[in-house]
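>>> Sequence and predicted structure below; questions after.
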Amino acid sequence: MEIEFIIQLSLLGIVVGFAAGLLGVGGGGILVPMLTSIYLSAQIVPSHAVHLALGTSMASIITTTFSSAFSHYKNHNVDWPHIKIMVPLIIVGAISISFLVPMINTSFLAMFFSLFMFSMSIKLFINKPYTPATKTRIPPQLAGFGIGSISTLVAIGGAVLSVPYLMSRGLEMRRAIGSSAAIGFPIAISGTIGYAINGHISTAELANNETIIGFVHIPSVIIISIFGFIMAPVGVKFSTKLPVKVLKKIFALLLACLSIKMLMNVVL
């Protein structure tokens, strides 16, 4: 690997880890568009740049989701009855969608990701507290399958989907967030396994990139995870000193811009 490539991944890990600790958000929204740009620029399997970015992003958030889940577990903020019901179908959904990902056109993947993240950035920018008017009738098994599938498709921990659902099931905000964190870890694990097993890149396309397993670029995962793990606690410390509400709005705009950039890179 060239030194420039290593520096780019290191900086990305620093930004993602700091943002996760500071704002309590997952790194998928930043990782996928940035990794897509990095892989295209470095000519690392350009025909599958988006697929590779999604799989690598999924693997890179394993450490942050585990750390978050363990923290909430220690604070008794995990609702185990919901976890036990939802997680098996979350795993099925995550692995099932990974079978379809190799068949999905790169441009369509980029478009779906961009639209999804753009809608999430708007929600984050408005920052309106979620207060469910009525209790949902969607069974947790079906919700788990949907959350696992969509989260894997866009390489996120799933909090933007699972927190509102769990609150609509009657959980208060803190317990919904803690349970969502616990859900994020099996999503990251099963999604990574799915991308690694079901990712298909021809030998000719791989060229000298033997460190790619399926749709997961191992060196990227290692570098991003190390720096992300180091920077997450730093972000947590700064969360009490910086105007988080303002920063969330800036982060939301950043997500929207990155999503549009990725779409332009891939489509054009």
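Looks like it arrived, so ask away.
>>> from here on, contacts and neighbour counts on C-alpha atoms
OK.
>>> Find the centremost residue of the protein, please.
Ile156 (2.1 Å; Cα atoms, centre = their mean).
>>> Next up, the contacts around the residue lying closest to it once chain neighbours are set aside.
Nearest residue to Ile156, sequence neighbours excluded (Cα to Cα, 6 or more residues apart in numbering): Gly28, at 5.0 Å. Applying Cα atoms under 8 Å, 6 or more residues apart in numbering to Gly28 gives the contacts Ser57, Met58, Ile61, Val154, Ala155, Ile156, Gly157.
>>> just so I have it, where are all the helices in the protein?
Per DSSP state H, the chain carries helices over the ranges 3-23, 28-41, 49-60, 62-74, 80-100, 106-126, 140-154, 159-168, 173-198, 203-206, 218-238, 244-267.
>>> of those, which approaches Ile212 most closely?
Nearest to Ile212 among the helices of the chain is helix 218-238; the distance by Cα to Cα comes to 6.0 Å.
>>> and the angle from that closest one to helix 62-74?
40 degrees (axes from the mean of the first three to the mean of the last three Cα atoms, to 10 degrees).
>>> residues of helix 218-238 that come out buried?
220-229, 231-236 (16 or more other Cα atoms under 10 Å).
>>> Show me what that helix is packed against.
helix 3-23, helix 49-60, helix 62-74 (3 or more Cα pairs under 8 Å, 6 or more residues apart in numbering; DSSP states H and E).
>>> how about stretch 73-90: buried residues?
Tyr73, Asn77, Val78, Asp79, His82, Ile83, Met86, Val87, Leu89, Ile90.
>>> same question, stretch 170-189
171, 173, 175-189.
>>> tell me how far stretch 240-248 is from the chain's mean position?
In terms of Cα atoms, centre = their mean, to the nearest Å, the centre of stretch 240-248 is found 22 Å from the chain centre.
>>> Okay, one more to line up with it:
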Amino acid sequence: MFETMSGAELMALALALAVVGCCSGFLAGLLGVGGGIVIVPALFYVFDFLDIDEAIRAHLAVGTSLATIIPTSIISLRAHRKREAVDDALLKSWGPMIALGVIIGVVIAAFVDGKALTGVFGIVALIVALYMLFSLEGTRLKDGLPGQPWRSLIATFIGGVSTLMGIGGGTLSVPILSLFNFPLRRAVGTASAIGLIIAVPGTLGFVINGWGAEDLPPFSLGYVSLVGFAAIVPTSMLFAPYGARAAHSMQVGWLRKSFALFLGLTGVKMVWTLFS
């Protein structure tokens, strides 16, 4: 593993993860997705390159991704707050149920194998990407979020599935909020806060789930790789404010297409992995 790699290989790996951090940080600010949509598949293939056991590869990628989302979401949230693009009322309403969804997701992750996590990531990413690409501009179910219990069920669903995917809540919350006529830029800003609500307990859960697991790489806390975290976070935090700035200067149509493009590409890659 790391001890068998040459100095040049280690430097190349660190550089690759730093670039992943740049991309994930920019996307966290731009799309409110916490960067996990890039980090999970990137780490999955890095761990494959390092010949980490397939049984823990997906769990390690998801857990590490959730850990990197914590600092990135904080930076992104601060940038969006400066532009008054965070809906605090929605956060108060959704926050507890999102946290409940995270707990449910962590419990499920403890009992499923890596292929299940990979499949969840790929399939959900593809569904959301197809919706964003082919739904008509302005399509909505109704003006405003539904009442209870549907509002709580939506929040729980976002928290649970996002935890299983290792992503910030923006991947699901942005298109769902758009369906209920929520302003897109405000949805993106609020999603950065949702990502933080998901990432903190989600990371703790994956640390606990993976504690003492066999064949973990060096410098791991459960299913969280400290090497991956240390390589990705600095550049991710550096580029998150640039993404937030771009989100408020780009046209909404381009923002929507960018979101769908990244979801579609990563979804296809992960689903293909199941059959290769």
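Perfect, I can see it now. None of the values given here were measured: they were computed from a predicted structure.
>>> And the TM-score between them?
The TM-score (TM-score structural alignment, normalised by the length of structure 1) is 0.82; 265 aligned residues with a Cα RMSD of 3.1 Å.
>>> picking that back up, do you know how far the residue mapped onto the residue nearest to the centre of structure 1 from structure 2 is from Ala67 of structure 2?
Here Ile156 of structure 1 is matched to Ile167 in structure 2, going by TM-score structural alignment. Going from Ile167 of structure 2 to Ala67 of structure 2 by Cα to Cα, to the nearest Å gives 10 Å.
>>> Give me the common contacts of those two.
The contact lists of Ile167 of structure 2 and Ala67 share Ala199, where a contact means Cα under 8 Å, 6+ apart.
>>> From Ala129 of structure 2, how far out is the residue mapped onto Leu115 of structure 1 from structure 2?
With the correspondence set by TM-score structural alignment, Leu115 of structure 1 lines up against Ile123 in structure 2. Using Cα to Cα, Ile123 of structure 2 is found at 10 Å from Ala129 of structure 2.
>>> who's more crowded, the two?
Between Ile123 of structure 2 and Ala129, Ala129 has the larger neighbour count (other Cα atoms under 10 Å), namely 26 against 16.
>>> Quick check: chain neighbours aside, which residue is closest to that one?
Counting by Cα to Cα, 6+ apart, the residue nearest Ala129 of structure 2 is Ala260, at 4.4 Å.
>>> The one you found corresponds to which position in structure 1?
In structure 1, Ala260 of structure 2 lands on Ala252 (TM-score structural alignment).
>>> contacting residues around Val221 of structure 1?
Thr56, Ser57, Ala59, Ser60.
>>> Next, the contact list for the nearest residue to Gly17 of structure 1 once chain neighbours are set aside, please.
Of all residues not flanking Gly17 of structure 1 in the chain, Gly228 sits nearest, at 3.7 Å (Cα to Cα, 6+ apart). For Gly228 of structure 1, the contacting residues are Gly13, Ile14, Val15, Val16, Gly17, Phe18, Thr64, by Cα under 8 Å, 6+ apart.
>>> Translate the fourth one into the numbering of structure 2.
By that I understand Val16 of structure 1. Val16 of structure 1 maps onto Ser24 in structure 2, by TM-score structural alignment.
>>> Could you report the neighbour count for the residue nearest to its match when sequence neighbours are not counted?
The shortest distance from Ser24 of structure 2 to any non-neighbouring residue, by Cα to Cα, 6+ apart, is to Gly35 (3.9 Å). Per other Cα under 10 Å, the neighbour tally for Gly35 of structure 2 reads 34.
>>> what residue of structure 2 takes the place of Ile6 of structure 1?
Ile6 of structure 1 maps onto Ala14 in structure 2 when the alignment is built from TM-score structural alignment.
>>> Skip the chain neighbours and tell me the closest residue to its match.
Ala231 (6.0 Å).
>>> So what does the one you found match up with in structure 1?
Match for Ala231 of structure 2 (TM-score structural alignment): Ile223.
>>> How much space separates that match from Met173 of structure 1?
Taking Cα to Cα as the measure, Ile223 of structure 1 falls 33 Å from Met173 of structure 1.
>>> residues touching the aligned partner of Ser65 of structure 2 in structure 1, list them.
Counting by TM-score structural alignment, Ser65 of structure 2 corresponds to Ser57 in structure 1. Applying Cα under 8 Å, 6+ apart to Ser57 of structure 1 gives the contacts Gly27, Gly28, Leu31, Val32, Ala155, Val221.
>>> which one of the helices of structure 1 is the most hemmed in?
helix 49-60 (a mean of 29; mean count of other Cα atoms under 10 Å).
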